[in-house]
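K.L.:
predicted model and sequence below, questions to follow.
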Amino acid sequence: MKTLLSFLRIVESRARLFPVLLLMAVGGCTTTQFVDSADREVYALLTKMSAGVPGMNPNFTIEEVEISLEGMPTREVATEDERQELEFLGEALEDELGAPVISLEKALEIAVKNGRDYQARKESLYLSALAYSLTRQEYGPIFRGNADGALSVTTKDITKMSAKAQVADAAPGAARQIAALTGTPGELLTAYANLVEAAVDITDANAPHIAIEQERRLSGSTSLGASVLMKGGARIALALTSNFLRYLTGDPRTATSSALSATIQQPLLGAERHAARENLTQAERDLLYSIRDFTRYRKKFSIGIASDYYRVLESRESVRNNWQSYRKFQRELARSRAEVEAGLKTLTELGRTEQEELSSRNAWVTALEAYQDSLDSFKIRLGLPTSTGLVLDANELTRFIEQGLMPAPDFTLEDAIQVARAARLDYYIQRDRLEDAARHLALATDDLKPDIGLTLGASANTTPGENVLDFDFKRYAWSLGATLDPKLNRKRVRNRIRGALIAYAQAQRSFDEYEDNLELALRSSWRALKQAEISYEIQKRAVQVNEERVHELELKREMGTVSTLDVNDAEIARVNARNALSRAAVDHTLAYLQLWLDMGILYIKEDGQWQDVTDEWENLTDVKRS
């Protein structure tokens, strides 16, 4: 108890600074300072908790960066041959001239810095950390204060005599005193005094009257306090309250009083003892889950941008292939018309060629429209207006086709599944949530015990009317108490335990289902990669076959052994094969990236580019084997 009183004396010695600190706290912070303070705390929290999350951006920030496309290489046409090379774009060519050409690397950088969905996910993580900072504050000193004041005015009735009444009341007595002092005959002055007194009585000149007066007083009170919650469940609270009263009318009396108190509440037995620690633990884990979830989102986001980028190029290549087919059918139509005029072909055959020429033109126009739509959608994905001039680097797709496929994985499917269990962040989340459910069940079981707590309090007051902070610690009060809740109503405890058991069973089933889905996703990705590899080889061979077929049929047509219709059919097949080859090349690359993602070893750099996964794979397989 002496220690607690000594602590109160220390608080009292600092209490004189409380009003100044309160004014500084209320008026000394601007919006900018609050924002800077929140940013410093949130970024520090994320940096600390991200240390154990592979692939998390260490320079996380939600500050938006202005994107400029100036200074980038642009689409220019210097010669007529270059213009003819791009004539498959039709009127859309004018939109591309002078527009910046962006590579996949640049597209990823723009998407990370400017993408709306990406920015929203960053802000969501920021808000999660901001909410955690509020929970964490409960376990540090929390200061609270308030003040109020009031000016009170009341009226009351007062009985009093006017000045005339006071003169009339005093006149008879004054006349008698004059007679005694001057020696004037008493009968005369006495008669005069009696006359005045009678006149006063008749006129009620000396009658009192009721007056209304105001009473004004100024009152106020202040309260300052601090509290801290310990992880062991103890709560320590300090409070300083002061009251002030001053009368502004009549007797200017002043009354002041203050009280300084401290309390300690400590749970000794029961669930409350561990509840405080659990709240902080769960808040920390929830923030960690948010960081892991955002890190995995970054991986999915980069793959999504790459997929959209390649799909736009694939659509552009389809426009080129359909344009070449359309131009070829135009030449075939001109040839057929000449043959009809020469009597070498019937009008029926000419009509078939005209129909195929119209169909090829429609296919080109449709492909061009699809390309423009996909490009505009990609601009929105990057956070750019659709009116922004933009061209994707077609060499990205050309390199894919020329370089061929990426090498096949040098590991087995079972290896991939084991690595996923060691590397996937969402696997960690599901596993840790199962641990959370087990911990909550243990806390619910602990609730079966009665709640026993200890309360210790001490206070000291000032002497009324003296200095508001002049505490008299010789006159103090303290108390020591205990609380007991035997929990006679067991239904709440029963329901909590039963609910925790169900929640744990649900978490176990969710984890088991997640493991099954994880293995299913890996098997699906593995099969998709194999299928994409086979499809690419098939389409590559199909292009070769149809190229040879078209060449052969054109020669035979010159010799008159095949009809134009056979050549047209072969040309349509060649266009379809070329489009399918472009699609197969993109599918194989994306299937590879999806496999790395499902294994959890696709790591994203700050600019959105993915790292080479070879070294990561070797490290993980070494750990797995050991």
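P.N.:
Ah, there it is. It should be emphasised that the depicted structure is a prediction, and the values quoted were computed from it without experimental measurement. Numbering: from 1, shown residues only.
K.L.:
alpha carbons only for contacts and neighbour counts from here, please
P.N.:
Will do.
K.L.:
so which residues of the stretch 401-550 of the chain form strands?
P.N.:
451-462, 471-485 (DSSP state E, counting those that start in this stretch).
K.L.:
please apply the same query to the stretch 101-250 of the chain.
P.N.:
101-102, 142-160, 209-229, 235-247.
K.L.:
could you pull out the buried residues of stretch 561-580?
P.N.:
564-565, 567-568, 570-580 (16 or more other CA atoms under 10 Å).
K.L.:
make a markdown table from the strands of the stretch 101-250 of the chain and add distance to residue 290 to it.
P.N.:
Converted to a markdown table, the strands of the stretch 101-250 of the chain look like this (distance: least, CA to CA, whole Å):
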| stretch | distance to residue 290 |
| --- | --- |
| strand 101-102 | 32 |
| strand 142-160 | 26 |
| strand 209-229 | 25 |
| strand 235-247 | 30 |
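K.L.:
now the helices: where do they sit in the stretch 501-626 of the chain?
P.N.:
564-599, 613-625 (DSSP state H, counting those that start in this stretch).
K.L.:
export the ones you listed to JSON lines and tack on distance to residue 10?
P.N.:
Shown next, in JSON lines, are the helices of the stretch 501-626 of the chain (distance: least, CA to CA, whole Å):
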{"stretch": "helix 564-599", "distance to residue 10": "59"}
{"stretch": "helix 613-625", "distance to residue 10": "57"}
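K.L.:
tell me which of the strands of the stretch 101-250 of the chain sits nearest to residue 419.
P.N.:
Nearest to residue 419 among these is strand 101-102 (35.0 Å), distances taken as CA to CA.
K.L.:
on that earlier part again, residue 488 is nearest to which of the helices of the stretch 501-626 of the chain?
P.N.:
helix 564-599 (52.0 Å).
K.L.:
the helices of the stretch 501-626 of the chain: which one's closest to residue 534?
P.N.:
So among the helices of the stretch 501-626 of the chain, helix 564-599 is nearest, using CA to CA, at 9.2 Å.
K.L.:
for that closest one, the distance to its chain's centre please.
P.N.:
Chain-centre distance of helix 564-599: 41 Å, with CA atoms, centre = their mean, to the nearest Å.
K.L.:
tell me which strands and helices that helix is in contact with?
P.N.:
helix 272-341, helix 347-381, helix 395-403, helix 413-423, helix 491-559 (3 or more CA pairs under 8 Å, 6 or more residues apart in numbering; DSSP states H and E).
K.L.:
among those helices, which is the most enclosed?
P.N.:
Each of these was assessed for mean neighbour count using mean count of other CA atoms under 10 Å. The highest is helix 272-341, with a mean of 20.
K.L.:
distance check, residue 476 against residue 460.
P.N.:
5 Å (CA to CA, to the nearest Å).
K.L.:
out of the two, which sits in the more crowded spot?
P.N.:
residue 460 (23 against 15; other CA atoms under 10 Å).
K.L.:
take this one as well and set it beside the first:
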Amino acid sequence: MIPEPPSARRPLPAALLTFVALAAGGCLSADEYRVQADDEVYAIIAERRAEFVADPEAFTIDPDGESLAWRYMSGEIPLSEPLGPIGLVECIRLSAATDTEVQSRKESLYLTALDLTFARYLFGVQPNAGASATLTGQNEGLEATSAAASVSAGFSRVLGSGAQIVGNVGLSIFRGLLSSEDWDPASSIGFSITQPLLSGFGSAITLEPLTQAERNVVYEVRSFERFRRTFAFSIASDYFRVLQAYDTLENAEANLASLVLLSERNVALAESGRLSDTQVDQARQDRLRAETSVIDSRQTLEGLLDNFKDRLGLPLEVELSLDRTELERVVESGIEDLGHTADEVIELALTRRFDYRNAVDRIQDSERDVMIAADDLRGSLGLDIDVNATSQPGQPLAYDKQGFFWSVGLDLDLPIDRLSERNSYRGALVSLQAAERSAADLAISIELSLRASLRELVSRKQAYEIQKNSVALAERRVDSTTLNFEAGRVETRDLLEARDDLVVARDALTRALVDYHLATLALYRDIEALVVDEDSLRPDDEALEALTENDE
């Protein structure tokens, strides 16, 4: 055999370096890893949210650099430029873009889904690769005596039965720098299986971390969606209170305008001797009181607007106005009976409420914890199978029987000392009881809250009807008193009292309407039937259909 020239065998180190360079080049940058994580997490969140929301909006934890609040803060939009009138849905979006609790909730959901990606990874194929190089010397000087390098690649995977599979291949080279000019290559192949046969056997035990991670994402999505509804309601509550303050100011200004006319008329009548000075002073006194009322109402409105601008994340210097047609639409829709009994509403709530569904599902989690803790009480018996092969020296692709090794073994751990496992099992039983109590307590709390909400809805409806009749009566009284006053049959005080009562009645009617509307929204929120769409905050049609089906 013609010996292979050294020059033909020396490229091996170059090949190893090429492999290492290619492997290193295949690694991602930090920003690419971030994008990869975002893509995977956002896909999980979108899939889970679609189970609970008909048309979920895009989800991201990145701050909105183009939000209206940011544009005001950055100076892109001058603070002197007024904003509005803006509607309720737009206000909800503006607030959600800057609210810190919304951001915290989003980040919590993101991190929970991120944990799931790792749990899925643990039960998938996990590749690995590496390389090493060593230079060795033994003389007193700095002269090296030998050099070695190696590369390896492999994988591992956990199966549903609990078995762990590990495989690897490796290539190494060695050269004695004082005695040889050639590299001596060698390769190896290894494969092993570890299978638990007693404790830890089966998919129910093995896949529990993945199962819990999947369920944690579902819980967090439910909590996030419930928070979104609660958050939207809180913005709606503030929004309609501002509209109520607008209406109160408008009533006060209208009353002041009428009192100015009355005061001027009384002065003219007094100058002609047809009206006493007392009645003139009465009109003036009420006019002054009305001016104070306008000032107070305007101050109240401005305070509510400042607080609302803060909720929207807007600078307080911005002149904000709201879409008052939102209140007009509520007035036009009027008051409608819910048309369902308390038992029907409670039954629907216990079916739809995300927090209650989480509490019930956590009972199942606790039951699985008990099962796993009971499994840990058993002894463990593991089956180990190893197969390894090493190539012939200098021939990395040549294998023979002398380089082949295998082993089969059993590893038994008798359940003699199980104090820690015993305590874990007992603790799991206690946690199960606590989870059952928590779900039962929440069901009772939901029922009590809904019954109180339904009673409040009835009382708000009655208050609205009363105030509606009160306004009609006050308007008729003002009309008749005005006619009698012009005919000289009543005094100024009678007309002033009638107009004061009309202002009070109108303010009370608006307050009663807003109270009823918010009580209705709160009820839909509490039965998980509140939807924010493109135009309004409204009840979920699917929930209303479910209530109707229950009636039938």
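P.N.:
On my side now, so go ahead. For clarity, every value in this text was computed on a predicted model and none was experimentally measured.
K.L.:
closest to residue 590 of the first structure out of the helices and strands packed on helix 564-599 of the first structure?
P.N.:
Per CA to CA, nearest to residue 590 of the first structure of those: helix 272-341, 6.6 Å.
K.L.:
other residues contacting stretch 332-345 of the second structure?
P.N.:
Contacting residues not belonging to stretch 332-345 of the second structure are listed as 450, 451, 454, 461, 527, 547, 550, 551 [CA atoms under 8 Å, 6 or more residues apart in numbering].
K.L.:
which single one of those is nearest to residue 93 of the second structure?
P.N.:
Checking those against residue 93 of the second structure by CA to CA gives residue 527 as the nearest, at 22.6 Å.
K.L.:
quick check, central residue of the first structure?
P.N.:
The centroid of the first structure falls nearest to residue 124 when counting by CA atoms, centre = their mean (1.8 Å).
K.L.:
trace it over to the second structure, please.
P.N.:
Matched by TM-score structural alignment, residue 124 of the first structure corresponds to residue 108 in the second structure.
K.L.:
what's the first-to-last distance across stretch 441-452 of the first structure?
P.N.:
Span of stretch 441-452 of the first structure from end to end, CA to CA: 21 Å.
K.L.:
list of residues touching it?
P.N.:
With contacts defined as CA under 8 Å, 6+ apart, stretch 441-452 of the first structure is touched by 267-272, 274-275, 482-487, 493, 496-497, 500-501, 504.
K.L.:
how about stretch 356-368 of the second structure?
P.N.:
212, 219, 222, 350-351, 428-429, 431-432, 435-436, 438-439, 442-443.
K.L.:
between the strands of the stretch 401-550 of the first structure, which gets nearest to residue 249 of the first structure?
P.N.:
Nearest of these (CA to CA): strand 451-462, 25.7 Å.
K.L.:
chain center to the helix or strand hosting residue 18 of the second structure: distance?
P.N.:
Residue 18 of the second structure belongs to helix 11-25 when assigned by DSSP states H and E. In terms of CA atoms, centre = their mean, the centre of helix 11-25 of the second structure is found 47 Å from the chain centre.
K.L.:
surely residue 201 of the second structure is in contact with residue 162?
P.N.:
Yes: counting by CA atoms under 8 Å, residue 201 of the second structure touches residue 162, with 5.5 Å between them.
K.L.:
show me what residue 137 of the first structure aligns to in the second structure.
P.N.:
Checking TM-score structural alignment: residue 137 of the first structure goes with residue 121.
K.L.:
run a quick neighbour tally on its match.
P.N.:
By other CA under 10 Å, neighbour count at residue 121 of the second structure equals 13.
K.L.:
how much space between it and residue 154 of the second structure?
P.N.:
Taking CA to CA, one finds residue 121 of the second structure at 16 Å from residue 154 of the second structure.
K.L.:
what is the burial count for residue 159 of the first structure?
P.N.:
So residue 159 of the first structure, with other CA under 10 Å, has 9 neighbours.
K.L.:
give the equivalent position in the second structure for it.
P.N.:
Residue 159 of the first structure maps onto nothing in the second structure, by TM-score structural alignment.
K.L.:
ok, the closest residue in space to residue 159 of the first structure that isn't next to it in sequence - contacts?
P.N.:
Take residue 159 of the first structure and drop its neighbours on the chain: the residue closest to it by CA to CA, 6 or more residues apart in numbering is residue 210, 4.7 Å away. Residues near residue 210 of the first structure by CA under 8 Å, 6+ apart: 157, 158, 159, 160.
K.L.:
now, which of these sits nearest residue 614 of the first structure?
P.N.:
The closest of those, once distances to residue 614 of the first structure are taken by CA to CA, is residue 157, at 97.1 Å.
K.L.:
got a list of what the closest residue to the closest one other than its chain neighbours touches?
P.N.:
What sits nearest to residue 157 of the first structure in space, not counting adjacent residues and going by CA to CA, 6+ apart, is residue 212, at 4.7 Å. Residue 212 of the first structure makes contact with 155, 156, 157, 158, according to CA under 8 Å, 6+ apart.
K.L.:
for residue 159 of the first structure, see how far away residue 212 of the first structure is.
P.N.:
9 Å.
K.L.:
nearest spatial neighbour of the alignment partner in the first structure of residue 503 of the second structure, skipping sequence neighbours?
P.N.:
Here residue 503 of the second structure is matched to residue 575 in the first structure, going by TM-score structural alignment. Leaving out its chain neighbours, the residue that sits closest to residue 575 of the first structure by CA to CA, 6+ apart is residue 321, at 5.8 Å.
K.L.:
residue in the second structure matching the one you found?
P.N.:
Using TM-score structural alignment, residue 321 of the first structure lines up with residue 251 in the second structure.
K.L.:
in this structure that match contacts residue 506, no?
P.N.:
Yes: Residue 251 of the second structure is in contact with residue 506 according to CA under 8 Å; the separation is 7.4 Å.
K.L.:
before we move on, back to that, I figured the match of residue 503 of the second structure was touching residue 322, is that so?
P.N.:
Yes: at 6.6 Å, residue 575 of the first structure counts as touching residue 322 under the criterion of CA under 8 Å.
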